[in-house]
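>>> Next comes the sequence, and after it the predicted model I'd like to discuss.
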Amino acid sequence: MTNVPLRQIFYASLCGDPIDLDDILQQSRHNNAVDGITGLLWFNDGHFLQVLEGPADSVANAYARIAADRRHHDIRILSDRSVAAREFGYWSMERGSACADMGLRQRLARRLSDAPADIRAAFAASLAGD
């Protein structure tokens, strides 16, 4: 069995229009399951933070769809790197938001404990804004 290179993209974007976050999450979970992508979607006060990880081609295609989505504005890649193993492998696509419960916050803290400093810092800033 050949090891497939894994890619992880971490991006931030703004959303100016009202959105149906549950609809976005449902569609993301479906698409990502088909494409072998795991990650985390965090939404707080019109700001998205998302980590996508999986096969390099799948992540590139998913990010291209997101970048073309008119609901995202001022999209910025914060980190784009190869990873040896999934850092969010147990998360098909978790939803986090400003009203996240303590259990989600604790799971997020555990997942982020070994993440690169830029990813930890971005999520810490978003959580501090709650």
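Alright, I've got the coordinates.
>>> Could you use CA atoms for every contact and neighbour count after this?
Will do.
>>> can you give me the helices in the chain?
Taking DSSP state H to define them, one finds helices in the chain at 21-35, 56-68, 102-112, 117-128.
>>> what would those look like in CSV with distance to Y11 and mean neighbour count?
Listed next are these as CSV, based on distance: least, CA to CA, whole Å; neighbours: other CA atoms under 10 Å:
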stretch, distance to Y11, mean neighbour count
helix 21-35, 15, 14
helix 56-68, 9, 16
helix 102-112, 15, 13
helix 117-128, 9, 14
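>>> this is the other structure I want to compare:
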Amino acid sequence: MRRLVYTSVATADFAEGDLFRIVSQSARKNGDIGLSGFLLYSNRRFLQLLEGPADQISALYGVIQSDNRHCDCTVVLDEQIAHSAFSKWSMRRLRSTSNDAILAEIAEQAGRDVPSGLDSIIRDFLSQPAAS
């Protein structure tokens, strides 16, 4: 299994309904192919964590990179894992703008399996200014 975390910049502003559709569609598709994870959107930037079979992650990330709704995809974590820390989330949108609230939600879901360094990745992501 593989865990991939990437960031990207939205090419346009996203309304709440747009984000809901992305997450709903992703949750359905991901559940069918054994993927899990979450999505953060803040200041016209995305951070997404994906977990699952390495071949499925590779295929999906290829699709993600070619999606014209965002650009500047940057992998910030890519590692082999023994099992998913977020298996109950086929795709979950984390909405709070508070670092502590987001990290608490992640810790509640992942328990002792919170990926090492994920807290600093999220804190850094949420502290970035709006993308231009």
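That came through, no problem. Everything quoted here is computed from the prediction, not taken from an experiment.
>>> picking up where we left off before, closest one to A12 of the first structure among the helices of the first structure?
helix 117-128 (8.9 Å; CA to CA).
>>> In the second structure, which residue is most central in space?
By CA atoms, centre = their mean, the mean C-alpha position of the second structure lies nearest to Q48, the distance being 1.6 Å.
>>> mind listing what the residue lying closest to that one once chain neighbours are set aside touches?
Counting by CA to CA, 6 or more residues apart in numbering, the nearest residue to Q48 of the second structure once its immediate chain neighbours are dropped is L39, at 4.4 Å. Going by CA atoms under 8 Å, 6 or more residues apart in numbering, L39 of the second structure touches 23, 46-49, 91-94.
>>> nearest to V5 of the second structure, of those residues?
For the contacts of L39 of the second structure, the minimum distance to V5 of the second structure (CA to CA) is 4.3 Å, reached by L49.
>>> Does that closest one touch V5 like I think?
Yes. With contacts defined as CA atoms under 8 Å, L49 of the second structure counts as touching V5 at a distance of 4.3 Å.
>>> Trace the lengthiest strand in the second structure over to the first structure and give me the residue numbers.
Looking across the second structure with DSSP state E, the single longest strand is strand 70-80. Matched against the first structure by TM-score structural alignment, strand 70-80 of the second structure falls on residues 72-82.
>>> Great, nothing more from me.
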